[in-house]
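# Quick one: sequence and predicted model below, then my questions.
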Amino acid sequence: MNNMVTSLCLSVMVSILMFVHYTEAQRVFIVGDGTGWTTPQDPSTYQTWVSDKTFAVGDILSFDFQRAQHNVVAVPEESYTSCSSANPIRTYTTGPVNVTLTTAGQHYYICSIGQHCTRGQRLAVNVSGSGLPPSAAVSPGSNTTPPPPPSSPAATFSSASIPFFLFLSAFILVIFGHNA
């Protein structure tokens, strides 16, 4: 019985450590920080915002905007470059919206309302598939303006991860329970 309690304690501790590690790996980035997702006065606003950030699979981009004034359209690179929403990957019309980065590589977002994209309301991010920091986002043009201070992304987790941690705890308990 004492070995069962020890195994249970060990199982819970391992699960908690994995949970803490998982929640620290996933971050929420408020796109544009205090500016939000809007038509910027400076067309390089979002290029500057993204320049000092690194993104990894599992991170979340939070676009804060008002319905009917803006939208978020995930597009391929060609559509990003030409500010065209003709080939949308996904469109979000109600803000704020949280977009989870589920794959590594370049991700492109524009606002398709009016001339918002051509006026600078577009975002390109480079997402790393590992815990290693990727290079900064790639955007056309160069900007010599110093980037704003880095935002402080909040740690979050998905409620879908809870069953995984419960399963892991039970699995560890069974393994250690058989060896006791």
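Thanks, I have the structure now.
# use CA for all of it now, contacts and neighbours both
Fine.
# And the strands in the protein?
For the chain, the strands defined by DSSP state E cover 27-30, 55-56, 60-63, 72-75, 90-92, 97-100, 105-110, 122-128, 154-155.
# In a markdown table: those, plus distance to residue 12.
Shown next, in a markdown table, are the strands of the chain (distance: least, Cα to Cα, whole Å):
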| stretch | distance to residue 12 |
| --- | --- |
| strand 27-30 | 24 |
| strand 55-56 | 27 |
| strand 60-63 | 28 |
| strand 72-75 | 40 |
| strand 90-92 | 39 |
| strand 97-100 | 28 |
| strand 105-110 | 35 |
| strand 122-128 | 30 |
| strand 154-155 | 21 |
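# out of these, which comes closest to residue 19?
strand 154-155 (11.5 Å; Cα to Cα).
# Against which helices or strands is the closest one packed?
Strand 154-155 sits against helix 2-25, strand 27-30, with contacts defined as 3 or more Cα pairs under 8 Å, 6 or more residues apart in numbering; DSSP states H and E.
# which residues are in contact with the first one?
By Cα atoms under 8 Å, 6 or more residues apart in numbering, the residues outside helix 2-25 that reach it are 58-59, 131, 155-157, 165-166, 168-170, 172-173, 176-177, 180.
# any idea how far it is from the chain center?
Remark: helix 2-25 is offset 26 Å from the chain centroid, using Cα atoms, centre = their mean, to the nearest Å.
# again, but for the last one
In terms of Cα atoms, centre = their mean, the centre of strand 27-30 is found 6 Å from the chain centre.
# Tabulate the strands of the chain (CSV), appending mean neighbour count and distance to residue 161.
CSV is the format used below for the strands of the chain (neighbours: other Cα atoms under 10 Å; distance: least, Cα to Cα, whole Å):
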stretch, mean neighbour count, distance to residue 161
strand 27-30, 21, 15
strand 55-56, 27, 17
strand 60-63, 21, 15
strand 72-75, 24, 26
strand 90-92, 15, 25
strand 97-100, 16, 14
strand 105-110, 21, 24
strand 122-128, 25, 21
strand 154-155, 14, 14
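# structure B:
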Amino acid sequence: MYSLMAMQRDQFNRVMVMILAPLMASLLIPCFCCSCSYSGVQYSVGDTLWTIPPTPDYFSNWSSSIFFAIGDSLVFDFETGRFNLVQVSKPEYDRCTAFNPINIISKGPAILPLKQEGVFYFICNISNYCILGQKISITVHNYCPTHNPPSPSPSPSSSPTPTSFPPAAVPVVPSSPSVPALSPVPSPISDGNNTEAPLAAKSSGAFANRAKIGFDFRGMLIFTAGCALLVLLFGEFF
């Protein structure tokens, strides 16, 4: 009688081992892949207003110091009627022209969610403001960092209001009226008339919360399955 019960128990243990072993393997393998959840950061462009910068390379220097990722958003805070925001192609960005604009926003402030990777170009095509430096290129990465990228360099503590405005009678004289051959890139702008009030910019120290790496509930399942397997294999020794 005892030997029959022992044989039945051994058969039961073998069956349970055959069931639990693949289960543990299927749970353990995905755990080696870290799950990365990223909450986007909202940046106020230039850490100031979207206006004529103090130096022509001000916005370019600011943009190059920040790692933009899908899920982030940009706030272009400008005075309606005095400035605008135009998304253009690379050739027109270089020439400060907008003969074939991708998107035009004339009402500020504008919030632009970054929904796809790529390089996006923005200018203000009012008067000669673009030539004076009111232009910016944004490189968006489809990447979830596993470590904190270097913190952006501190922006100059300049006044958010423009120091001076050039005469409105000085228009931009385009070098060539031809339409650029480059096809417009898909616009990351969701709503051309987005007037939502901008949130507080989080450029400084924003990367501290960029990547959240961890394991999910699989660890608990693996522990439970492992304990059950050990009991089945070595229960007779306890």
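Noted; the coordinates are in hand. Predicted model only: the values in this text are computed from it and were never measured.
# TM-score for these two?
Put the two chains on top of each other and the TM-score (TM-score structural alignment, normalised by the length of the first structure) is 0.61; 121 aligned residues with a Cα RMSD of 2.5 Å.
# returning to that earlier point: return the most buried member of the helices and strands packed on strand 154-155 of the first structure.
strand 27-30 (a mean of 21; mean count of other Cα atoms under 10 Å).
# To what extent does that one diverge from the second structure after superposition?
Strand 27-30 of the first structure: mean distance to aligned residues in the second structure after superposition is 0.6 Å, counting by mean Cα distance after the TM-score superposition for the first structure.
# Can you state the residues of the second structure onto which that strand aligns?
Aligned by TM-score structural alignment, strand 27-30 of the first structure corresponds to residues 41-44 of the second structure.
# what's the answer for stretch 163-173 of the first structure, then?
So stretch 163-173 of the first structure sits over no part of the second structure, by TM-score structural alignment.
# Pull out the buried residues from that stretch.
The neighbour-count check on stretch 163-173 of the first structure (16 or more other Cα atoms under 10 Å) flags 165, 168-170, 172-173 as buried.
# got the buried residues for the helix ranked longest in the second structure?
Ordering each helix of the second structure by length in residues (DSSP state H) puts helix 2-31 first. Across helix 2-31 of the second structure, burial judged by 16+ other Cα under 10 Å covers 13, 17, 20, 24, 27, 31.
# My read is that the fourth one contacts residue 225, right?
I take that to be residue 24 of the second structure. Yes. Because the distance of 6.6 Å satisfies Cα atoms under 8 Å, residue 24 of the second structure is recorded as touching residue 225.
# Is there a neighbour count for residue 57 of the second structure? I'd like the number.
Other residues within reach of residue 57 of the second structure by the criterion other Cα atoms under 10 Å amount to 14.
# my guess is it contacts residue 131, does it?
No. In this structure, residue 57 of the second structure is not within contact of residue 131 by Cα under 8 Å, at 10.3 Å.
# Now do the residue nearest to the spatial centre of the second structure against residue 142 of the second structure, distance only.
Residue closest to the mean C-alpha point of the second structure, counted by Cα atoms, centre = their mean, is residue 69 at 2.4 Å. Computed as Cα to Cα, to the nearest Å, the residue 69 of the second structure to residue 142 of the second structure distance reads 6 Å.
# Touching both of those two, which residues are there?
Residues touching both residue 69 of the second structure and residue 142 (Cα under 8 Å, 6+ apart) are residue 117.
# what's the spacing between the corresponding residue of the first structure for residue 120 of the second structure and residue 178 of the first structure?
When the first structure is aligned by TM-score structural alignment, the residue opposite residue 120 of the second structure is residue 107. Separation of residue 107 of the first structure from residue 178 of the first structure (Cα to Cα): 47 Å.
# Then residue 31 of the first structure?
Distance, residue 31 of the first structure to residue 178 of the first structure, using Cα to Cα: 50 Å.
# When the two are compared, which one has more neighbours?
Legend: neighbour count by other Cα under 10 Å for residue 31 of the first structure and residue 178, higher for residue 31 (21 against 10).
# Isn't that one up against residue 63?
Yes. Checked against Cα under 8 Å, the pair residue 31 of the first structure and residue 63 is within contact range at 5.4 Å.
# Can you flag which of the contacts of helix 2-25 of the first structure belong to helices?
Judged by DSSP H, these include 165-166, 168-170, 172-173, 176-177 as members of helices.
# sorry, back to before: tell me which residues touch the residue nearest to the residue nearest to the centre of the second structure when sequence neighbours are not counted, please.
Residue nearest to residue 69 of the second structure in three dimensions, not counting chain neighbours: residue 141, with 4.6 Å by Cα to Cα, 6 or more residues apart in numbering. Listed by Cα under 8 Å, 6+ apart, the contact partners of residue 141 of the second structure are 67-70, 116-118.
# mind running it again at 7 Å?
Contact analysis of residue 141 of the second structure by Cα atoms under 7 Å, 6 or more residues apart in numbering lists 68-70, 117-118.
# Now check the first structure for the residue matching it.
Taking TM-score structural alignment, residue 141 of the second structure has residue 128 as its aligned residue in the first structure.
# Residue 67 of the first structure -> the second structure?
The equivalent of residue 67 of the first structure in the second structure is residue 80 (alignment by TM-score structural alignment).
# An error on my part: the question was meant for residue 46 of the first structure.
Per TM-score structural alignment, residue 46 of the first structure is aligned with residue 59.
# I'd like to know how far its match sits from residue 102 of the second structure.
Residue 59 of the second structure is 20 Å from residue 102 of the second structure, where distance means Cα to Cα.
# Equivalent analysis for residue 231 of the second structure, please.
Counting by Cα to Cα, the gap from residue 231 of the second structure to residue 102 of the second structure is 66 Å.
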